[in-house]
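K.L.:
With the sequence up front, the predicted model follows.
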Amino acid sequence: MAAASKSFSGLLVHFIFVVLFVFSPVNAQLKVGFYSKTCPQAEAIVKEVIDGVLSVAPSLAGPLLRMHFHDCFVRGCDGSVLLNSSSHQAEKDAFPNLTLRGYQVIDRVKSALEKACPGVVSCADIVAIVARDVTVASKGLRWEVETGRRDGLVSNSTETFTNLIAPDSNITTIITRFQAKGLSVKDAVVLSGSHTIGTSHCSSFNSRLYNFTGKGINNDSDPTLDSAYTEALKIKCKPGDQNSLVEMDPGSFRTFDTHYYTLVSKRRGLFQSDAALLDNSVTKAYVELQAATKGSTFLKDFGMSMVKMGRVGVLTGTAGEIRKVCSKIN
């Protein structure tokens, strides 16, 4: 009887341990409305700041959306892309991130939230909510953002090169890096549609216009790029041009629409990574469907894929921290 009692006690302790582990704060999950009690006006505050910023600087919509991608693909969606480094070795100092813009907007949002709800809303969640709000402000569809992320404590520039997707990536690299984050081939082609807003520096695609094969022939252009588009781009981007800006979706680069897929289907995607979407049966079929139906499902699909991406590598519960200032750890 004593042995049976001892065995029962042991099982009870084990059960309690399992319950505590499963439901401990560290294992808490993201959810819509995470701040409903601790900072119920959080999303309204973010929207007010973003609408104000975009009313005077609409060109920041693209970079702010891109920031969420660059955050989530390195160490997960933990706000690490926002951190500064005295030795210039943080993610934002790496070459792939040097053209990111809008950090001051995130800081403005954070200041407004700290005034209303000190120490409550994470910088990682701010980046995710801002990505949604700039999409909506650019005439995209709204989706519900899951919140509850906490901020990471590490930001390493070297990690960007093996995680971010370069503009000259082929379809194998694109799919591999998406799948490494738990995202599907469909997510890859859907999220590429974010190129419907924003601009790019000539340096990101100049190799497609000049000396494409590396043989020193100045007019050696990427044969997968529409020839008329190639010539139009050469007018805007001269050899070696690093700084001039070109619209990623000419004619509607400030409107979150489906025109991007029409361009890609006509071999007018700006980057090699855009053209690569025609090199896989799944991604090509999606491009052609959206082009033929004027994006019948894209806007809804985008929100769903953004929610999935927003779950990548998140810190929740008691992991990480809630930064007081987004550019530095507490």
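P.N.:
Received the coordinates, thanks. Note that the coordinates shown come from a computational prediction; the quantities given were computed from them, not determined experimentally.
K.L.:
going forward, measure contacts and count neighbours with C-alpha atoms only.
P.N.:
OK.
K.L.:
Now V246: which helix or strand?
P.N.:
According to DSSP states H and E, V246 maps onto strand 245-247.
K.L.:
Only the buried residues of that strand, if you could.
P.N.:
Of all the residues in strand 245-247, those buried under the rule 16 or more other Cα atoms under 10 Å are V246, E247.
K.L.:
So which residues make contact with that strand?
P.N.:
G198, T199, S200, H201, C202, K236, F253 (Cα atoms under 8 Å, 6 or more residues apart in numbering).
K.L.:
I'd like to know how far the nearest residue to the fourth one once chain neighbours are set aside sits from F256.
P.N.:
Spatially, and ignoring its direct neighbours in sequence, H201 is nearest to L245 (4.6 Å; Cα to Cα, 6 or more residues apart in numbering). Summarising the geometry, the distance separating L245 from F256, computed by Cα to Cα, to the nearest Å, is 19 Å.
K.L.:
would you list the contacts of strand 245-247 in CSV and tack on neighbour count, distance to V56 and secondary structure?
P.N.:
Formatted as CSV, those follow (neighbours: other Cα atoms under 10 Å; distance: Cα to Cα, whole Å; DSSP: H, G, I helix; E, B strand; the rest coil):
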residue, neighbour count, distance to V56, secondary structure
G198, 26, 15, coil
T199, 20, 17, strand
S200, 19, 20, strand
H201, 17, 22, strand
C202, 23, 25, helix
K236, 12, 25, helix
F253, 21, 16, coil
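K.L.:
And the next helix or strand after the strand holding V246, how far out from the chain middle?
P.N.:
Per DSSP H and E, strand 245-247 leads on to helix 259-265 as the next helix or strand towards the C-terminus. Counting by Cα atoms, centre = their mean, to the nearest Å, helix 259-265 is centred 20 Å from the centre of its parent chain.
K.L.:
Give me the contact list for helix 259-265.
P.N.:
When contacts are defined by Cα under 8 Å, 6+ apart, helix 259-265 is touched by residues 193, 195-196, 249, 252, 269, 274-275, 277-278, 287-288, 290-292, 294-295.
K.L.:
So which other helices or strands are in contact with the helix or strand where F178 lies?
P.N.:
F178 belongs to helix 171-180 when assigned by DSSP H and E. Contact here means 3 or more Cα pairs under 8 Å, 6 or more residues apart in numbering; DSSP states H and E; on that basis helix 171-180 packs against helix 185-191.
K.L.:
and if we set it to 10 Å?
P.N.:
Under the contact criterion of 3 or more Cα pairs under 10 Å, 6 or more residues apart in numbering; DSSP states H and E, helix 171-180 touches helix 185-191, helix 272-275.
K.L.:
and L64, what is it in contact with?
P.N.:
Listed by Cα atoms under 10 Å, 6 or more residues apart in numbering, the contact set of L64 reads 50, 100-103, 105-106, 127-128, 130-135, 198.
K.L.:
next up, a second structure to put side by side with the first:
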Amino acid sequence: MEIKQKKLWFSLILLSLITTTTLGEFGGPLLKGFYKESCPLAEEIVKHNVEVAVLKDPRMAASLLRLQFHDCFVLGCDASVLLDTHGDMVSEKQATPNVNSLRGFEVIDYIKYLLEDACPLTVSCSDIITMAARDSVFLRGGPWWEVLLGRRDSLKASFAGANQFIPAPNSSLDTLIVNFKQQGLNIQDLIALSGAHTIGKARCVSFKQRIVQPNMEQTFYDDEFKRQSTFRRVLRSQCKDSSRDNELSPLDIKTPAYFDNHYYINLLEGKGLLISDNVLVTEDHEGEIYRKVWEYAVDQDLFFLDFVESMLKMGSINVLTGVEGEIRENCRFVNI
């Protein structure tokens, strides 16, 4: 085990060296150590306060990680998701995938407050999201990686984009592939990034369709229902009527508090919580995705390595750099 861990960390270091910089949408680079001179304690401030937040509320780790996904899939990784409704601009927080669901805004607000005190108008809200997501993964036992920084913040939000581009929990495999392709992410990224569901919880309303008795035409799902009747019965008892739509259930039933590879083991056993989880194996008619799920299920180090690579790739989607956008003073509003 010790040898495997050393191999994993060597691989992550090698990956880190390869991805020292990446170009943003406007040609400016994201860099390691971007705030080394301008705000040397930036990463430490983020790390410490994410740790405090997660100790108070363990679920916050998954919430902060999810925040980066929902930000990057709309307009790019530019903190547009943090903007409140103001004037004619409707907040992405009010979109169907986010409303009464997305969390962690107060944690980001407090970190921003501390960073503004230490280094005024220096550290972007979008970089805070990126650092907080990385630290959340590591605090739950997942891999650590050196994030690339230098993003600037958007001057606008896209309510329509949040409704259009964020994958729904009942998405088909084809829909997921299209969603990710629209962001420049491939099937490999889809499989690896789906592993983020190894931590966190989902509301009953997000997976009720998953536990309803399938109709007789859906023979595959009918057989699966019989095999997983106990798993489904437990979920159905928890979500038995609409009054329990906001009840929470762990996305990973085996080790919900740890960032590990059990999510993929669950998929192979037909125990993924969301429809959008299970379709990775049930709708993969070519077997390509199934083989990768199986590889991650038996090799956690491989999953960690690929997850880091895909997180770095996702974190560079349509970033604003250089003189584009701004460094917000308050993450909820554009500067006056």
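P.N.:
Arrived safely, thanks for sending. Keep in mind it's a predicted model, so treat the numbers as computed, not measured.
K.L.:
Y258 of the second structure against L139, yeah?
P.N.:
Yes: the pair Y258 of the second structure / L139 is scored as a contact, 8.8 Å apart, by Cα atoms under 10 Å.
K.L.:
how close does G313 of the first structure sit to D78 of the first structure?
P.N.:
For G313 of the first structure, the distance to D78 of the first structure - Cα to Cα - is 8 Å.
K.L.:
got any residues that touch both of those two?
P.N.:
C72, R149.
K.L.:
if we can go back for a sec, with T213 of the first structure as the reference, name the closest of the helices and strands packed on helix 171-180 of the first structure.
P.N.:
Comparing those by their distance to T213 of the first structure (Cα to Cα), the top pick is helix 272-275, with 13.4 Å.
K.L.:
distance from the closest one to the second structure after superposition?
P.N.:
When the second structure is superposed, helix 272-275 of the first structure averages 0.7 Å from its matched positions, counting by mean Cα distance after the TM-score superposition for the first structure.
K.L.:
Tell me the counterpart residues of that helix in the second structure, please.
P.N.:
Residues 275-278 of the second structure are where helix 272-275 of the first structure lands when matched by TM-score structural alignment.
K.L.:
hmm, back to that, more neighbours: which of G313 and D78 of the first structure?
P.N.:
For G313 of the first structure versus D78, neighbours defined as other Cα atoms under 10 Å are more numerous around D78 (33 against 17).
K.L.:
Doesn't that one belong to a strand?
P.N.:
No: counting by DSSP: H, G, I helix; E, B strand; the rest coil, D78 of the first structure is not part of a strand but coil.
K.L.:
Show the contacting residues for it.
P.N.:
68, 71-72, 122-125, 127-128, 149-155, 310, 312-316, 320-321.
K.L.:
Off-centre distance for stretch 315-332 of the second structure?
P.N.:
Worked out by Cα atoms, centre = their mean, stretch 315-332 of the second structure lies 19 Å from the chain centre.
K.L.:
Tell me the residues of the first structure aligned with that stretch.
P.N.:
Under TM-score structural alignment, the match for stretch 315-332 of the second structure is residues 310-327.
K.L.:
buried set for stretch 84-99 of the second structure?
P.N.:
Neighbour-count burial for stretch 84-99 of the second structure, counted by 16+ other Cα under 10 Å, picks out D84, T85, V90, S91, E92, K93, Q94, A95, T96, P97, N98.
K.L.:
and the residue nearest to the third one when sequence neighbours are not counted, how many neighbours?
P.N.:
Among residues not flanking V90 of the second structure along the chain, F159 sits closest, at 5.9 Å (Cα to Cα, 6+ apart). Using other Cα under 10 Å as the criterion, F159 of the second structure is surrounded by 20 other residues.
K.L.:
What's the match for F159 of the second structure in the first structure?
P.N.:
Match for F159 of the second structure (TM-score structural alignment): S157.
K.L.:
okay but its match is in contact with A94, surely?
P.N.:
Yes: in this structure S157 of the first structure lies within contact range of A94 using Cα under 10 Å: 4.9 Å.
K.L.:
Now name the helix or strand holding the residue positioned nearest the centre of the second structure.
P.N.:
The second structure has R66 as the residue nearest its centroid, 3.6 Å off, counting by Cα atoms, centre = their mean. Per DSSP H and E, R66 of the second structure falls inside helix 60-72.
K.L.:
picking that back up, what's the overlap in contacts for S157 and A94 of the first structure?
P.N.:
Shared contacts of S157 of the first structure and A94 (Cα under 10 Å, 6+ apart): H88.
K.L.:
In contact with the nearest residue to R75 of the first structure once chain neighbours are set aside, which residues?
P.N.:
Nearest in space to R75 of the first structure, with sequence neighbours left out and distances taken as Cα to Cα, 6+ apart, is G313 at 6.4 Å. Contact partners of G313 of the first structure, counting by Cα under 10 Å, 6+ apart, are C72, F73, V74, R75, G76, C77, D78, R149, K181, G182.
K.L.:
Might you report the residue contacts of the third one?
P.N.:
Listed by Cα under 10 Å, 6+ apart, the contact set of V74 of the first structure reads 80-81, 91, 155-164, 181, 312-313.
K.L.:
if you set the cut-off to 8 Å instead, what comes out?
P.N.:
V74 of the first structure touches S80, E159, T160, N163, L164, counting by Cα under 8 Å, 6+ apart.
K.L.:
Buried among those residues? Need that as a selection in PyMOL.
P.N.:
Buried residues within the contacts of V74 of the first structure, by 16+ other Cα under 10 Å, are selected in PyMOL with:
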select buried, resi 80+160+163+164
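K.L.:
mind putting the contacts of V74 of the first structure in CSV, secondary structure and distance to F17 of the first structure included?
P.N.:
Below are those laid out as CSV (DSSP: H, G, I helix; E, B strand; the rest coil; distance: Cα to Cα, whole Å):
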residue, secondary structure, distance to F17 of the first structure
S80, helix, 32
E159, helix, 36
T160, helix, 38
N163, coil, 36
L164, coil, 39
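K.L.:
What's I177 of the second structure aligned with over in the first structure?
P.N.:
Checking TM-score structural alignment: I177 of the second structure goes with I175.
K.L.:
Once you drop chain neighbours, what's closest to its match?
P.N.:
Closest to I175 of the first structure by Cα to Cα, 6+ apart is V185, at 5.9 Å.
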